[in-house]
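Peer 1: build me a model:
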Amino acid sequence: MRAGFPVPKAARRFILALVLSALLFLTPSVLAQSPILPTPKIELPQLNNTDVRTAPIRLDGRELFRVAVSADSGSNQNNAIGVRVQGIESNLQRFANQSGSTALEVTSAIDSSSNLPIIRVNNQYLMTVTTLDAQLQGQEPAIYAEELTRVIQQALTTARQERQPDSFVTQTGKAIAILAGMVVLSWMVSRLQSYLRKRHRRSHTEEPNFSELPPNSPETASSRTQLIVKQQLANRQQRTMKDVQRRSLQLVQLLIWATGGFIILGLFPQTRSLQPFVLSTPLKVLGVIVAIYLLSRLSDLLIDRIFGALDISQSSTDVSQRVALRFSTFSRVIKGLVTLAWISIALITILSLIGIEILPLLAGAGIIGLGISLASQNLIKDVINGFLILFEDQYAVGDVIQVGALSGLVESITLRITQIRNAEGRLITIPNSSISIVENLSKDWSRVDLAIAISYDANVDRTIKLIEKVGVEMSHDPDWESRILEPPDVLGVENLSYEGVTLRIWIKTQPLQQWHVGREFRRRLKMALDAEGIQIAIPQQAFSVRGSIDDEVFDHHEAQAAKPKPSQNNSKK
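Peer 2: From the prediction side, this is the model:
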């Protein structure tokens, strides 16, 4: 190290400690690669899982080792393995329940008749170590018997200690402490639930009322619609967050009592065998369902937050309102797809917990799915057409559309159906595959198409000027100028009929404002026409009434007209 760069003492200590830590970390792995006493390799026949049946041996709920029997005898082997396990476990339980003052000695010896190791406890028979048991562990029977002797010695010693009165009192104290902790934690979670409920009720009462806002203006780029859409996203976020919090706290309550009960059951040898019930397959399936539900709700919350974080205020005036509506539509569709993905994951997980092989099932599901797809072509058409509707932005939630003879406000769009509510309040569900021609009455801008018939006695030019004057005054009215995009355009005389002279007017408005603007324009125009004395056209018809004398005169004139006139030659004669 150069003199110009002295190393501080703290740095040197840190480097030295780091080197020593690395040596300590690497030393066990190096020593593990060079065993001091190499174990001789035992040549034993290879066994397949189909050749043997195994079962665990437990004492007080703890698994000690496994025993095996041959599977050659078919269905009777189930009874054989069960009888052997029951015999060994009953002997272990009997030795564990003996008085603690009795000496405990576990030995193994080779039986002369069977040439197999026999394990005894206090010179009483416990079990015979078969060749199959040893082969399952890759060891010789005698060596495996010595290993089982140590395991059984330690297990019986622990079991006897747990049955002593002092140990029972100690474990009871621990159980009471754990139970008290469970009660305290459960009370804290309950208080948190009550606090969250009060906060949600308070936030609900403080929600802004957008009906009191002024109408959006071109300068603000449809800010009212943007605020409404953002508020809808915020409301959905609050509802989703409330549901997630409520379900999560309920799950925490369940975990508190399940975990505490699991630990308390494990404190006593008499109840430890009940622990596997807490981790049984039905409860695991229930846990998967609850977890998938919470993940689905969290995904909905995340999607709402992503769409709510997108800033649409920087968009141009023509597209800002449209983008706001599309955000609401796409968020619902994406949440549906994500929920479907979570449900698929849950099904696969539950099938694996039950013990069903997933890969063959997926292969079979592909064939079944092909058959279902052929039988459900309408559903596939619905999904494809729904995707195209969203991708091409044919309409969105909040638009007013007309599909054939049906029209209404779009309330919901999925990949399969579109739901609209008509003027009578009826919710109409339309499959997307049946939507071939759709009329969007509110995309980008709307129009008032107005036809007014005046009488033939009225001055047409004067009436046109009066209509233009009413339109200009209304378009400059502060209450209506933000809804009217362009001054009303009087197209002129549209038709001449028995009803009168028909004049046609177009008024370009903001989306969904054509009905309000049209009603107000008709009201103002009626008042202006009345003030100027211009009459609205009334259908007219002319009737001719004749009496009996008029009929005779009319018939005589018709007869004279029907006679042929004399020619010039006849007149000369």
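
Peer 1: switch to C-alpha atoms for all contacts and neighbour counts from now on
Peer 2: OK.

Peer 1: which stretches in the stretch 151-300 of the chain count as helices?
Peer 2: When assigned using DSSP state H, counting those that start in this stretch, the helices of the stretch 151-300 of the chain occupy the ranges 165-205, 223-267, 275-278, 281-309.

Peer 1: reformat the ones you listed as TSV; add mean neighbour count and distance to residue 462.
Peer 2: Rendered in TSV, the data for the helices of the stretch 151-300 of the chain read as follows (neighbours: other Cα atoms under 10 Å; distance: least, Cα to Cα, whole Å):
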stretch	mean neighbour count	distance to residue 462
helix 165-205	14	55
helix 223-267	17	39
helix 275-278	14	90
helix 281-309	17	53
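
Peer 1: Proceed likewise with the subsequent sequence, for comparison:
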Amino acid sequence: MATALAALLLVIVQPGLSAESPGPPAPEDSQPMAGSFRLSQVRILGVPVINVASLRVAGPEAGPDAAERARVIEGNLDLLYRPTQPCTPGERIGELLLERSGVGAVEAVCDPDHLGLQGAPEALQVVVTQRQAGGLNQLAAVVPGRATPFPLLTVTAADAQLNGTSEAALAQRWRGRLQRRLRRAREIYGAQQISERLWDAARVVVVLAALLVLAVWLWRRLQRQLPRQHRQCVEGAGHFAAARFHLAQSLSRLLLASVLVLGVAIGAVVLLATPGQVAPAIDVLFQPLVVLFKALAMVVVAALLRVLVGLLLSQWASNVFVPVAFQARRDQRYRSLLRVLRRLVDLACLLLFGVWTVVGIPVLRDLSSNALLASGAVLGALALVFQGLLRDFVAGLVLLFDDRYAIGDTVEIGGRLGEVIDVGVLSTELRCQDQRVVVVPNSGCEQSVNHTKLRSGAEVSLLLSRDTNLARALAVITAELAAFAADPTWQSLLLKPPTLLGVDAMTADGLRVTALLITEAGRQEQVRRALLERLAQRLEAVAAGEPG
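Peer 2: Modelled structure (predicted):
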């Protein structure tokens, strides 16, 4: 669609026109280099017409700088085709009053053509003259009504050396090119050309606006139908429900893209209504395609980086030299690192895409160093505003690579106990036992208690009444702990046999006896409940008179 619109826009304007108004010269360090020369382009209506050169060596033999020469030459050329207003509105009114009162001069200084350089395109001629001093070839414009030619530029030895010809031959070559381009530029600034271009642009804008309204109407209609089609797709109503839903979703995205392209095209047509703005209009028109290409390129780069990260982490997780006791922990960390590093890859590619897109915008691409410094100051201010997010981001990287916890661990952060279900670059998500999800900023996870890193532990507490035979009860508990450790059902989950710690406290209700369990990571609660149930049953059996 963008290509067709570009062809349509080119019909409005004459082929070969240029585009942007000449801007300030590039800094010396950013000028194009060609061997021993510095190059700078001279533009008419923004389109390069010739390249002027200067030697890179320092000293008087280097001659005038190429960028300064190009700026002066463009100023001379502009006077031949671009109507300029040398005075302010107040100065023009003052001059008019003075002229009518007979006090002022006989010629109007505020006249846009007070130098007598404007006129019909065919009346303009570019000739080659020679200066008396040094015999340098000079190009000048012969304009009817002026007694002497208007000087445009001087062909230097550096220009001739760069083009591989003599100064006289290069002057003749440039003479024909400049005369042809200047005459064309005068035609573009003619009143008839401007009027025709405005009418053509208005007609194209009306057509594009109608297409834009139609695309917006169709898009909104599809948006209203999508929820109903989605429900039918989920409920399985009909064999083609899913196909219709995906087709409508694709059409909705296509219409949204069409709306954006048509909006950009309208802006490009508006630019075309201004003389000498063809190239910026074409740049604006093709900007969505350029952005789309950059987006596709970054998607491919992100996919390749995600695959590379997965391969590297897989190699790290499958290291054969890792002890068996640490292999499960490494697998757990592998899942966490893979998720977070892929997110970092996506974030980095998104930032790179944004910078690449902004740098590619013609207006921003030619910003001066002062503008870049100003943008740096703005970024610094934004960093101060969002310093909390930056702190969470850095804290997330520290938590991740320091292996404080990983996905699947049971941790306690700020008095909240839960299982880690996601570790992001800014926050950590915990699922508590009541199934609530708690989102904790990474900067608030500096002090965390990990209950399941490499191994887990749990205390099993029993409350014995005061009239219980303590020695016999401790012996029964010790025997039951040994039997539990020998049970094949639980033996594989225990890293060590349960240990009786003894009487832990004396309360008003009785004596509290505690035993310690050390299990595989995350299995402590399951083993603790099973052991507690067996101990309670055994003590009840002893209290009932069964043999202990």
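
Peer 1: quick revisit: now distance to residue 472 of structure 1 too, for the helices of the stretch 151-300 of structure 1, in TSV please.
Peer 2: Putting these into TSV (distance: least, Cα to Cα, whole Å) gives the following:
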stretch	distance to residue 472 of structure 1
helix 165-205	42
helix 223-267	25
helix 275-278	78
helix 281-309	39
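
Peer 1: quick one: closest of these to residue 322 of structure 1.
Peer 2: helix 223-267 (9.2 Å; Cα to Cα).

Peer 1: in terms of secondary structure, what does that closest one contact?
Peer 2: Applying 3 or more Cα pairs under 8 Å, 6 or more residues apart in numbering; DSSP states H and E, we find helix 223-267 of structure 1 packed against helix 165-205, helix 275-278, helix 281-309, helix 317-354.

Peer 1: and the longest one, how far from the chain's centre?
Peer 2: How far helix 165-205 of structure 1 lies from its chain's middle: 31 Å, per Cα atoms, centre = their mean, to the nearest Å.

Peer 1: residue range for that helix in structure 2?
Peer 2: Residues of structure 2 matching helix 165-205 of structure 1 by TM-score structural alignment do not exist; the stretch lands nowhere.

Peer 1: between helix 223-267 and that helix, find me the angle.
Peer 2: Between helix 165-205 of structure 1 and helix 223-267, the angle comes out at 170 degrees (axes from the mean of the first three to the mean of the last three Cα atoms, to 10 degrees).

Peer 1: on that earlier part again, ok, which of the helices of the stretch 151-300 of structure 1 comes nearest residue 328 of structure 1?
Peer 2: Proximity to residue 328 of structure 1, assessed across the helices of the stretch 151-300 of structure 1 by Cα to Cα, is greatest for helix 223-267 (6.9 Å).

Peer 1: surely residue 408 of structure 2 touches residue 418?
Peer 2: No - judged on Cα atoms under 8 Å, residue 408 of structure 2 makes no contact with residue 418 at a distance of 9.6 Å.

Peer 1: which of the two has more residues huddled nearby?
Peer 2: Taking neighbours as other Cα atoms under 10 Å, residue 408 of structure 2 and residue 418 compare with residue 418 leading, 23 against 20.

Peer 1: ignoring the adjacent residues along the chain, who's closest to the more buried one?
Peer 2: residue 432 (4.1 Å; Cα to Cα, 6 or more residues apart in numbering).

Peer 1: what do we get in structure 1 for the one you found?
Peer 2: Counting by TM-score structural alignment, which is the criterion used here, residue 432 of structure 2 corresponds to residue 422 in structure 1.

Peer 1: cool, and residue 537 of structure 2?
Peer 2: For residue 537 of structure 2, the aligned residue in structure 1 is residue 527 (criterion: TM-score structural alignment).

Peer 1: burial of that match, as a residue count?
Peer 2: Using other Cα under 10 Å as the criterion, residue 527 of structure 1 is surrounded by 12 other residues.

Peer 1: what do you get for residue 377 of structure 2?
Peer 2: Applying the criterion other Cα under 10 Å, we find 12 residues in the vicinity of residue 377 of structure 2.

Peer 1: give the contact list for it.
Peer 2: Under the criterion of Cα atoms under 8 Å, 6 or more residues apart in numbering, residue 377 of structure 2 has no neighbours.

Peer 1: same question, residue 158 of structure 2
Peer 2: Counting by Cα under 8 Å, 6+ apart, the residues that residue 158 of structure 2 touches are 37, 53-55.

Peer 1: and the furthest pair within the residues you listed?
Peer 2: The largest separation in these, counting by Cα to Cα, is between 53 and 55 at 6.9 Å.

Peer 1: neighbour-wise, which of those two wins?
Peer 2: residue 53 (31 against 23).

Peer 1: looks to me like that one is in a helix.
Peer 2: No - secondary structure assignment (DSSP: H, G, I helix; E, B strand; the rest coil) places residue 53 of structure 2 in strand, not in a helix.
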